[in-house]
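Participant: A predicted structure for the sequence below; I have some questions about it.
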Amino acid sequence: MTTSSQAGVRYHVHNHIATVQFQHPQSNSLPAHLLNQLAQTFHALGNDDDCRVIILQSEGEKAFCAGASFDELMAIQTEAEGLQFFSGFAHVINAMRKCNKLIIGRIQGKCVGGGVGLAAACDYAIAHHSADVKLSELAVGIGPFVVGPAVERKMGTSAFSQLAIDAGKWRNAEWAKHKGLFAEVYDNMEDVDEAVRHLAHTLAHSSPQAMADMKAMFWKGTEHWDILLRERAAISGRLVLSDFTRKAIAGFKAARK
């Protein structure tokens, strides 16, 4: 189990259900070390015979995930560093894709950028009505290159392009459900949690081999993503060094203060 008082990933397995929770004080954003912990956790649970189903959630009652850490984006100085940082998102998505356990996303609030990617990489996402979504990457000069394949696979090219092009616009949870990102949306967290518990309990008593075979079927055609997502990470790693992106991120950070 990996834990941190400030930021990190915790997980436990009980009655064949693994609950994975990530936390960061800046709206559950995703710095490199947290991405690495998430990827390692999914790899570990994929090899844990006691685990039959995984619940992915974040801490708190507000944002599910604010995406990439602006502080770390600003600290990138070379294309190699940019590739390394954005490869963190690639590693998490690929770890979720290759994990032979079904992953249920518990989405309690807004998803931005990489947070939308996490939700899309879940096999079944259950959300609160406040779980608005936005792919804000273009607004800071990058583009959703790494998370794009996961989002497009789940929502289709049209919905993905709408999110990617109009990068400043929030779409509400019902829109995300209609487009396929969320399977269920509820008006209060009690109903969200009950739906997550019920599905997890059902899957924990289902055939592990059947579920593993189903997951392989659902993700058929993504076998090349180890290479594809690294190539996409290189694009983001190059763009993050541009003057446009530096100024845009600085502006976003200033607006938060």
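Facilitator: Now that the structure is in, tell me what you want to look at.
Participant: going forward, measure contacts between C-alpha atoms and count neighbours the same way
Facilitator: Fine.
Participant: buried ones in whichever strand or helix holds A210?
Facilitator: In this assignment (DSSP states H and E), A210 forms part of helix 208-218. Residues of helix 208-218 classed as buried by neighbour count (16 or more other Cα atoms under 10 Å): 208, 211-212, 215-216.
Participant: and of those residues, the nearest to G109?
Facilitator: Taking Cα to Cα as the measure, G109 sits nearest to K215 out of the buried residues of helix 208-218, at 26.1 Å.
Participant: any idea how far the closest one lies from N100?
Facilitator: 7 Å (Cα to Cα, to the nearest Å).
Participant: got it, and A121?
Facilitator: 13 Å.
Participant: which of these two has more neighbours?
Facilitator: A121 (27 against 23; other Cα atoms under 10 Å).
Participant: surely that one is in contact with A150?
Facilitator: Yes: counting by Cα atoms under 8 Å, A150 is a contact partner of A121 at 5.8 Å.
Participant: what residues are shared contacts of those two?
Facilitator: Counting by Cα atoms under 8 Å, 6 or more residues apart in numbering, the contacts common to A121 and A150 are I93.
Participant: now do the lengthiest helix in the chain: everything it contacts.
Facilitator: Secondary structure of the chain per DSSP state H: the longest helix is helix 79-98. Helix 79-98 has contacts (Cα under 8 Å, 6+ apart) with 32, 35-36, 38-40, 42-43, 73, 76, 103, 114, 117-118, 121-122, 146-147, 150, 219, 225-226, 229-230, 233-238, 240-241.
Participant: repeat for stretch 190-202
Facilitator: 17, 53-55, 104, 106, 126-128, 185-186.
Participant: switch to 10 Å and redo it
Facilitator: 15-19, 52-55, 102-108, 124-129, 184-186, 189, 203-204, 206 (Cα atoms under 10 Å, 6 or more residues apart in numbering).
Participant: okay, now A39: neighbour count?
Facilitator: 21.
Participant: now do the contacts for it.
Facilitator: 33, 88-96, 99.
Participant: who wins on neighbours among those residues?
Facilitator: Ranked by neighbours (other Cα under 10 Å), these are led by I93, which has 30 neighbours.
Participant: below is an additional structure, to be compared with the one above:
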Amino acid sequence: MKFNNILIDDSTSTAIVTINRPSKLNALNSETIQELHEAFKALEEKKSVQVIILTGSGEKAFVAGADISEFADYSEKKGGKLSAKGHAILFDFVENLSKPIIAAVNGFALGGGLELAMACHFRVASHNARMGLPEVSLGVIPGYGGTQRLPQLIGKGRALELIMTAGMVDVERALDYGLVNHVVSQEELIEFCKKMASKISNNSPVAISYAIKAVNAGFKNSNGYDEEIKAFGACFGTEDFKEGTSAFLEKRKASFPGK
């Protein structure tokens, strides 16, 4: 896979996707959003890949926001289409991917950058990370899921404060709020995420995909408990379940076939 704005290392079971626009602080333009969609779709279909780490190039930014120059003159209709397309091909797509995506947040994660990190299944931040949704300072609101995912993660009151003040939070507050799971040094960030990915990879990829689906259902207009029951039952028909239970009873380490 060759792209203009992202780099991919999928040589191991943990793939690393790096947004590579350092001169623009890795800002998301339409081309980058499309490339990320294509990359995640290909990695989801690649059997050898079990976990994906998403990060930004350089030391300053994960993603410093959307590329405002692309849409500054948009009409209402074009603005709505921009948001809808972004949801469909990237932000919702990432959230619902069957393989776990860990956001390795290095530096600024602002606007669309924070929205992308929040769409990932969980987040690890470096000490220099700063996060926020500054859209109202531009006369617009977060349009890539920020008004929905931020309250889910940190609560309505805190989310509204962060959105309405257009402010940033440092990693200590982000950790306290539950916006990130872990904070490490910038030098340790990728290796820490790799270790987390390795722990995930020890488990059934089929069960993990069902767990993602069930958890997501609880935050949508569907009944999460019903989805859990359905997914739980479906696990019993998988080869991973047979291998996992056999390994437990035989007191050995499971070798999941991913089926």
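Facilitator: Good, I have the coordinates. Since the structure is predicted, the reported quantities are computational estimates derived from the model, not experimental observations.
Participant: TM between them?
Facilitator: Here the TM-score for the pair of chains, by TM-score structural alignment, normalised by the length of structure 1, is 0.79; 219 aligned residues with a Cα RMSD of 1.9 Å.
Participant: A64 of structure 2 -> structure 1?
Facilitator: In structure 1, A64 of structure 2 lines up with A66, judged by TM-score structural alignment.
Participant: hmm, that match is touching D132, no?
Facilitator: No: A66 of structure 1 lies out of contact with D132 (Cα atoms under 10 Å); the separation is 11.3 Å.
Participant: for the stretch 51-200 of structure 1, what spans make up the helices?
Facilitator: With DSSP state H, counting those that start in this stretch as the criterion, the stretch 51-200 of structure 1 has helices at 70-75, 79-98, 114-121, 148-155, 157-165, 173-178, 189-204.
Participant: closest to N28 of structure 1 out of these?
Facilitator: It is, among those and with distance given as Cα to Cα, helix 114-121, at 8.9 Å.
Participant: just tell me what L82 of structure 2 corresponds to in structure 1.
Facilitator: Aligning on TM-score structural alignment places L82 of structure 2 opposite F85 in structure 1.
Participant: what's the separation between that match and E152 of structure 1?
Facilitator: 22 Å.
Participant: between these two, who's got more neighbours?
Facilitator: F85 (24 against 17).
Participant: quick revisit: residues shared between the contacts of K215 and N100 of structure 1?
Facilitator: Common neighbours of K215 of structure 1 and N100 (Cα under 10 Å, 6+ apart) are Q209.
Participant: returning to what we had before: next up, the contacts around the match of A64 of structure 2.
Facilitator: 24, 26-30, 109-116, 134, 136.
Participant: which of those residues does structure 2 keep?
Facilitator: Among the contacts of A66 of structure 1, the ones still in contact in structure 2 (both residues aligned by TM-score structural alignment, their matches' Cα atoms under 10 Å) are 26-30, 109-116, 134.
Participant: just the ones of these in strands?
Facilitator: Among these, the members found in strands (DSSP state E) are 111-112, 134.
Participant: can I get these in a markdown table with neighbour count and distance to D193 of structure 1?
Facilitator: Formatted as a markdown table, those follow (neighbours: other Cα atoms under 10 Å; distance: Cα to Cα, whole Å):
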| residue | neighbour count | distance to D193 of structure 1 |
| --- | --- | --- |
| C111 | 28 | 18 |
| V112 | 25 | 22 |
| K134 | 25 | 23 |
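Participant: got TSV for these, with distance to E81 of structure 1 too?
Facilitator: Formatted as TSV, these follow (distance: Cα to Cα, whole Å):
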residue	distance to E81 of structure 1
C111	25
V112	22
K134	25
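Participant: can you check which part of structure 2 stretch 121-138 of structure 1 sits on?
Facilitator: The aligned range for stretch 121-138 of structure 1 is 119-136, by TM-score structural alignment.
Participant: list the buried ones in that stretch?
Facilitator: Here stretch 119-136 of structure 2 shows 119-135 as buried, counting by 16+ other Cα under 10 Å.
Participant: what does stretch 23-34 of structure 2 give?
Facilitator: Neighbour-count burial for stretch 23-34 of structure 2 [16+ other Cα under 10 Å]: 25-30, 32-33.
Participant: first-to-last residue distance for that stretch?
Facilitator: Note: stretch 23-34 of structure 2 ends 19 Å apart using Cα to Cα.
Participant: now do stretch 5-21 of structure 2
Facilitator: 6 Å.
Participant: and what of stretch 176-193 of structure 2?
Facilitator: 20 Å.
Participant: could you do stretch 82-93 of structure 2 as well?
Facilitator: Terminal residues of stretch 82-93 of structure 2 are spaced 15 Å apart (Cα to Cα).
Participant: what's the distance between the residue lying closest to G237 of structure 1 once chain neighbours are set aside and G114 of structure 1?
Facilitator: Counting by Cα to Cα, 6 or more residues apart in numbering, G82 is the residue found nearest to G237 of structure 1 once chain neighbours are left out, at 3.6 Å. The gap separating G82 of structure 1 from G114 of structure 1 is 15 Å, by Cα to Cα.
Participant: next one: R52 of structure 1
Facilitator: 26 Å.
Participant: next: M211 of structure 1.
Facilitator: Using Cα to Cα, which is the criterion applied here, M211 of structure 1 is 26 Å from G114 of structure 1.
Participant: swap in Q23 of structure 1?
Facilitator: 14 Å.
Participant: those two: who's more crowded?
Facilitator: G114 (27 against 24).
Participant: identify the residues contacting that one.
Facilitator: Applying Cα under 10 Å, 6+ apart, the residues contacting G114 of structure 1 are 29-30, 65-69, 89, 93, 120, 134-137, 144, 146-148, 151.
Participant: how about a cut-off of 7 Å?
Facilitator: 67-68, 147 (Cα atoms under 7 Å, 6 or more residues apart in numbering).
Participant: and A231 of structure 2, by the same measure?
Facilitator: Per Cα under 7 Å, 6+ apart, neighbours of A231 of structure 2: 210, 214.
Participant: quick one: classify it as helix, strand or coil.
Facilitator: helix (DSSP: H, G, I helix; E, B strand; the rest coil).
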